[in-house]
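Chemist: Provide a 3D model corresponding to the input given below.
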Amino acid sequence: MPAQPSQAIDSDLAARLAAQAASADGRAGARLSAAIADVFADERDRLDERTRMAINRLAEASVAAIERDIAGHAARLLEARGFPDAAALLAGNRAMTLPRLIESGLMRDPGVMGEMIAQARVDLIDEALAAQRAPGSTAMLLAALAESADGVVRARAVAYLVADSRRRMAHADRRAELPDALHERLAWWVAAALRERLGHGVPPEVDRALSEASQRSIAAHDDGERVEAAAAQLVAAIDPVAGTLPQLMIDSLGEARTSLFVALLAHALGIEFSEARGLTLDADSDRLWLALRALGIERHLIAQVGFVLCEADRARDVETLPESLDRVATLAPETAARAVAPLTLHRDFRAAVRALARSPRA
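Modeler: The predicted structure follows:
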């Protein structure tokens, strides 16, 4: 008779099967929760497949780039310090951390994902704007700014073109341009996931190498290289007067430079770039039209901006645009300015006010 498996093997197999069953049960529950949430989600809140793919690509490329930096440098440190096995694992594996960051829920962080979603949407709008350009049309605005007689404007325009061209890299190379605080947060997440990947009983030397590699990645990150910083500096150099602002906005969209449009809006309203970008991407309200009216821009010019954005942004409905513009055009600029005035306040202050409003005093 063949030998019977030992009780130890049976016990080990049973434990593994039980763990697999528990994991499958947990996944089934998670799938059900996701399906229920999807069934009852408002249609306006759903991402279309193109947007979802763009966000996923951006997240994958961003995490992979940070992982390469941290894992590669940590591997070199560990090799030099006499830990070849850990060094080989870090050097030889790629794309190890994103699945774990998703599974753990860390990638659901509103700050990190909010920035990636916004940047992915701007990328898609720029792609659509570029596709809408008439054949043979030339980009005159940035060319003129890059040849300006004003040396500051000229330098800022060239810097913006460099930053924007970097953002328009091939999808596989395009990574999110995160603010310092968010890049730092993501770097530490990646380091922790790499550490976990190395297994239990990680020696202090490995922790030290991962920590040093993360700090190196954080220190190398330059907030000033982000396209929004370059756009803001260019607009500050131009310092457009009210009479030239509408045409600059229209031309920036015509040249598929949504980031420049956002920077113009932010500068004119005196608000942060991220707030102006939120207005630009808000397809569910009249806030952008209100903001443009607050700047004293006339209806026909707001309509030009609105039509271009409606054609480029699938989330917008061009059929409802005339009615929205009619509502906004009846307002005096001063009235519209009062409506958007809260955007000039610090975002944390506004968040605190909203939090208190959700919990009224007894």
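Chemist: alpha carbons only for contacts and neighbour counts from here, please
Modeler: OK.
Chemist: which residues of the stretch 251-362 of the chain fall in helices?
Modeler: Secondary structure of the stretch 251-362 of the chain, counting by DSSP state H, counting those that start in this stretch: helices at 258-269, 273-281, 287-294, 299-312, 321-329, 333-340, 347-358.
Chemist: which residues touch stretch 150-165?
Modeler: 142, 145-148, 225-227, 230-231, 233-234, 237-238 (C-alpha atoms under 8 Å, 6 or more residues apart in numbering).
Chemist: which one (most neighbours) among the residues you listed?
Modeler: Ala231 (27 neighbours; other C-alpha atoms under 10 Å).
Chemist: what's the burial count for the closest residue to Gly296 other than its chain neighbours?
Modeler: Spatial nearest neighbour of Gly296, excluding adjacent residues (C-alpha to C-alpha, 6 or more residues apart in numbering): Pro333 at 5.2 Å. Neighbourhood size, Pro333 [other C-alpha under 10 Å]: 20.
Chemist: and this one, please, so the two structures can be compared:
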Amino acid sequence: MSDDLLDTRDADASAAYLLDHVAAAERAGHRRLRAAADHFHLPVDARIDDRTAARLDATMRATVASVEAEIRDHAVRLLTSRGQPEVAQGLRMVPSTFGRVRRAGLFRDPALFGELFARVRLDTIARALPTMVIEVGDRPTMIARLAQASDRLVSAAAIAMLAAQARRGSVIDGGVAAVDLVRPLHARIAWWVAAALRESVPAGEAIGALDAALAEAVRRAIDMQGELVPLEIAAMRLAQAIDAQGEEVPALLTEAIGDGRLVLFVAFVARASGLAFDRVRDLVTDIDGARLWVVLRALATDRATIARIGFALTEAEPLRDIEQFADRIDSIMAVTPEAARVALAPMALDAEYHAAMLALGSAE
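Modeler: As a prediction, the model looks like this:
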């Protein structure tokens, strides 16, 4: 009789589990269907190609892994030193938090996703650029030459940019390296990772000790991250040190493109135009390209330079229409620098003000 009762209880428990699983599967299926519909209805020019998607995923994973390793290692040391070896061991054995924080929506934050996506997009284009746009003979590459400049400010800035580029390359290629995000974005990742680690450790009554160790590890990671200079800032500092004037700008733009230093190209344009780096980066990665050409005309860039830049970008990204660009070159050059500056004036406004203007415009 007792065996029959046990079997009944097991059957009831299994049935309840199955019903719960059905409900969860129903919700998951609805989410997948909604995501598939959203993706299907995206216009072609808004979809992320497979190569970019793969590199973006690798970048996200490497970023989380780097932050997680730093937080976990320091928290384990703190717990061990504070007489909590079992909790420390539990924390050490927690698997990667990447899947957990991604499902919870970490990368749905527009600022964080936008920054990582823009970095990957710019780097992907840079890698596909033709190695040379103009013949430069046996001269060293642009950045190598700047690193050996007699101007110590330029030399130091170039060396700093090389270091930042090497660090960034490791992260984008899926390696684990120091993360050079601005403090608010780095802090967001760090606190989410800490929360994911916390929920996976069976700390019991020692949960307070775990919380304290994780919080201290996060604050330490955020403070230490402030010592790293992001590649974008390093590039802007180099552009500022060079301080190109007037007719010097086109030659620098062409050489930066020719060397595949697209981040430096963006910095030169941003410095010369007075626009923010991320604003110019958005123009460069925009397949349409119209806004970039107007910015270059605002700098009084000549036809030959615009043509070299345009053909280099179309070669790097097949989705850019090279015939359309060739047909458009006369129209581009017909825009006077004065008219271009007037057209671009809203882009120089406060970023949030400009974003609000765009939001209102898109809601009509």
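Chemist: still on that earlier bit, any idea which of the helices of the stretch 251-362 of structure 1 gets closest to Gly82 of structure 1?
Modeler: Taking C-alpha to C-alpha, helix 273-281 is the member of these nearest to Gly82 of structure 1, at 45.9 Å.
Chemist: aligned partner of Gly260 of structure 2 in structure 1?
Modeler: Aligning on TM-score structural alignment places Gly260 of structure 2 opposite Ala256 in structure 1.
Chemist: list the contacts of that match.
Modeler: Contacts here follow C-alpha under 8 Å, 6+ apart; on that basis Ala256 of structure 1 touches Ile125, Asp126, Glu127, Leu129, Ala130.
Chemist: with Ala144 of structure 1 instead?
Modeler: Ala144 of structure 1 makes contact with no residue, according to C-alpha under 8 Å, 6+ apart.
Chemist: next one: it from Val158 of structure 1, what distance?
Modeler: Per C-alpha to C-alpha, to the nearest Å, Ala144 of structure 1 is found 11 Å from Val158 of structure 1.
Chemist: and for Ala28 of structure 1?
Modeler: Distance from Ala28 of structure 1 to Val158 of structure 1, by C-alpha to C-alpha: 53 Å.
Chemist: who has more neighbours out of these two?
Modeler: Val158 (18 against 12).
Chemist: now the more buried one: which helix or strand?
Modeler: Using DSSP states H and E, Val158 of structure 1 maps to helix 151-167.
Chemist: that helix: how far from the chain's middle?
Modeler: 21 Å (C-alpha atoms, centre = their mean, to the nearest Å).
Chemist: mean deviation of that helix from structure 2?
Modeler: For helix 151-167 of structure 1, the mean deviation from structure 2 after alignment is 1.5 Å (mean C-alpha distance after the TM-score superposition for structure 1).
Chemist: quick check: next helix or strand after that helix?
Modeler: Downstream of helix 151-167 of structure 1, the next assigned helix or strand under DSSP H and E is helix 180-197.
Chemist: what's the mean distance for the helix or strand just after that next one versus structure 2?
Modeler: Heading C-terminal from helix 180-197 of structure 1, the first helix or strand you meet, by DSSP H and E, is helix 204-220. On superposition with structure 2, the mean distance recorded for helix 204-220 of structure 1 (mean C-alpha distance after the TM-score superposition for structure 1) is 0.8 Å.
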